[in-house]
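*Asks:* Sequence first, predicted coordinates after that:
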Amino acid sequence: MKKQLVVVTGGSGFIAIHIILQLLEQGYAVRTTIRSQTKKEVVKEMLTNGGITDFSNLSLSLADLNSDANWEETMTGASYVIHVASPTPKLNFKNEAEMIRPAVDGVLRVLKAARDNGVKRVVLTSAYGAIFAGHKNRATPYTEKDWTNLNAENIHPYQKSKTMSEMAAWNFIKTEGQGLELAAVNPVGVMGPVLSAKYSHSNIQIQEMLEGKINALPKIDSGYVDVRDVASLHILAMTSAKANGERFLATTGETLSMMEVADILREAFPEYAKKLPTKLLPNFIVKTAAFFQPQLRMIASIVDEYAETSNEKAKLLLGWQPRSAKTAIIATAQSMIDLEIVK
């Protein structure tokens, strides 16, 4: 029997590589897209570190979200597509369109190619950023029913790009999907084992804390989730009949301050305790610094914001059971220490 083929976009990414790992372990054939041939070795290295020894069910395809080239060929014969790839956010963008346009165009490019090649369902990796931003005086946990308020002030362009690309995907399915199915997964802060020193930057804060590069922490609360559980939720969203047309918040349901994250590391890795931050940054300092340093703007936009989330839907509808935030945070640090990423 021929194995079902799943296309996973952005194969060298942190979430994508764990999805590929689990799909291969579960007996699927996987074709993953990479933007350049140089990523080929990184993909193999990460899968090897994740325990894969047989690559006969894996193929790599060169395709870029900013170009039509090769998407048609990439989708040929695929039953499912998991669209994880996202244009890298520019820190020094000239205008919002530079971030938003590529995200929206990329999603539509993937959906069109999937539809035209008879794919059954696409699972889109969206983000918590498409849910929480722009809600003032929030007092109840965010759920899948919530959408970022694009009309609110000070919404970071990255959150806008995530929101508008997910909205564009749902609109495409409704107006020109021709029966193509869609589900979305919206992860909060993703932690868990990194599989290579060339890892994604989403959890660089753990590395910087362990290296003593962060002296004081902003007052930011966040949900966290393990990348292995984000991967398993994507596969449940791909295979479950109940998931069609639904979005799922990937969160443990816990909310931690950055200081609580530092405390978890302090307890788990006493040999790094002296390097870990113990002080908090006043909000006005974060906001003033962001005025001069664009890379701090996203952080400044979420200081002291309410960040409770619910994972009831994924648990009830799909039977998803994530591990704890603490487990995920410790796994991140342990893998970075093991791979000698932490200097």
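*Replies:* Arrived safely.

*Asks:* From here on, just use CA atoms for contacts and neighbour counts.
*Replies:* OK.

*Asks:* Just the endpoints, please. Distance across stretch 124-132?
*Replies:* With Cα to Cα, to the nearest Å as the measure, stretch 124-132 spans 18 Å from end to end.

*Asks:* try this one next to it:
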Amino acid sequence: MNTRVLVTGATGFVAGHVIVELLEHGYAVRATVRDLADTKKRAHLVDYAARTGAELDFVAVDLTADDGWAQAVSGCAQVLHIASPFPATPPADEEGLIRTAVDGTLRVLRACAEEPGVGRVVVTSSIAAITHGHRESALRTEADWTVVERSPAYQRSKTLAERAAWEFVGALPAERDLELVVVNPGMVLGPLLSPDPSTSHEPVRRLLSGAVPGLPRVGWSVVDVRDLAAAHRLALERPQAAGKRFICAGEHLWMRDMARTLSEDFGPRGFRVPTRSLPDRLIRAAAVFDRGLRLTVPTLGQVERVSADRAIHELGWSMRPVRETLRDTADSLVRHGVVRAPRRAASGVGRAVRAEV
């Protein structure tokens, strides 16, 4: 029998790619969803497993309730806890966001600690738990932690949830040798597996669709979801990963650089990608009316500088070029109908998509 791994948040963007990565490498996967009756959101995973003969089943649990977690982890040798709230706009209930992230992580870990067969848990955190709230600019590593007192709600939620995970595992009795590994990704881009985009796709969607008149002075340290999925598998497999955090993110990419790349690649296909930068004061003014822009205001002008050296050297991990990630992200948004192709180029795009399939 193949090693069975529990993956939380099956219908999420990252979790979906992680499930495919595990199935491709011979793992049996049990994946959590909130509603077993909602089959549409997981149909692409069911189809993939059926086509490849992989072993995949689903269990209904909720991060806000204790019910079902013991049954979910039963029979699993390893657990990947990926599910976590990721708001598209500033949350109305900041404390609720933080509570869900922290309590959900602890529910998963408690269930794992009580299941003797579970030897390792990999928790998906974020560089949001590393890079924010510092007064000085520096290259950040796994030794750094976000300063929660000077950070927005989402960054606080990731930091406090990860700290709670380390504290919980550190307090377990010596005879319960549960291993914890944490993966800290940057801004996750890459192709969709279904027509349901992630919040992280929003900048690319807005650029391709011309939904912004110009570019805010924001940027991110980007990681391709396919590379991130590989990092999660390696975090399960490498013995030396136990008890460590792993940053998975590349160089900082300004939105203006993202726009130029997309303009070069998609301009010939009829997409009018804005490349003009806008002053911070205009972004702050526009954010009053655009809730999606409000998330960018606290990070205007900030640079995310992180080192992925530990993941590269200790996990044997690698990243593909960011231009490839951007191109594949944009192609995917068009292919899945998230962004409509320009009318005069639609027939050509359609032929290209059919050729890819």
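*Replies:* Okay, I see it. These numbers were taken from a predicted model, which means no experiment stands behind them.

*Asks:* how near is Ile285 of the first structure to Leu296 of the first structure?
*Replies:* 11 Å.

*Asks:* same thing with Leu5 of the first structure?
*Replies:* Plainly put, Leu5 of the first structure is 41 Å away from Leu296 of the first structure if you go by Cα to Cα.

*Asks:* coming back round to it: neighbour count for Ile285 and Leu296 of the first structure, which is higher?
*Replies:* Leu296 (16 against 12; other Cα atoms under 10 Å).

*Asks:* what's the closest non-adjacent residue to that one?
*Replies:* Ala290 (4.7 Å; Cα to Cα, 6 or more residues apart in numbering).

*Asks:* surely the one you found meets Arg297?
*Replies:* Yes. Between Ala290 of the first structure and Arg297 a contact is recorded at 4.9 Å, counting by Cα atoms under 8 Å.

*Asks:* Those two: which is more packed in?
*Replies:* The neighbour count for Ala290 of the first structure versus Arg297, taken as other Cα under 10 Å, is higher for Arg297 (21 against 17).

*Asks:* And the aligned partner of the more buried one in the second structure, how far from Glu149 of the second structure?
*Replies:* Using TM-score structural alignment, the partner of Arg297 of the first structure in the second structure is Arg294. Noted for Arg294 of the second structure: a distance of 19 Å to Glu149 of the second structure, by Cα to Cα.

*Asks:* which is the next helix or strand following the helix or strand hosting the residue nearest to Leu296 of the first structure?
*Replies:* Element membership of Ala290 of the first structure [criterion: DSSP states H and E] is helix 283-292. Per DSSP H and E, helix 283-292 of the first structure leads on to helix 297-300 as the next helix or strand towards the C-terminus.

*Asks:* what range in the second structure matches stretch 71-86 of the first structure?
*Replies:* Going by TM-score structural alignment: stretch 71-86 of the first structure matches residues 69-84.

*Asks:* Likewise for stretch 204-213 of the first structure?
*Replies:* The aligned range for stretch 204-213 of the first structure is 202-211, by TM-score structural alignment.

*Asks:* centre of the chain versus the matching stretch, how much separation?
*Replies:* Its chain's average C-alpha position is 19 Å from that of stretch 202-211 of the second structure, according to Cα atoms, centre = their mean, to the nearest Å.
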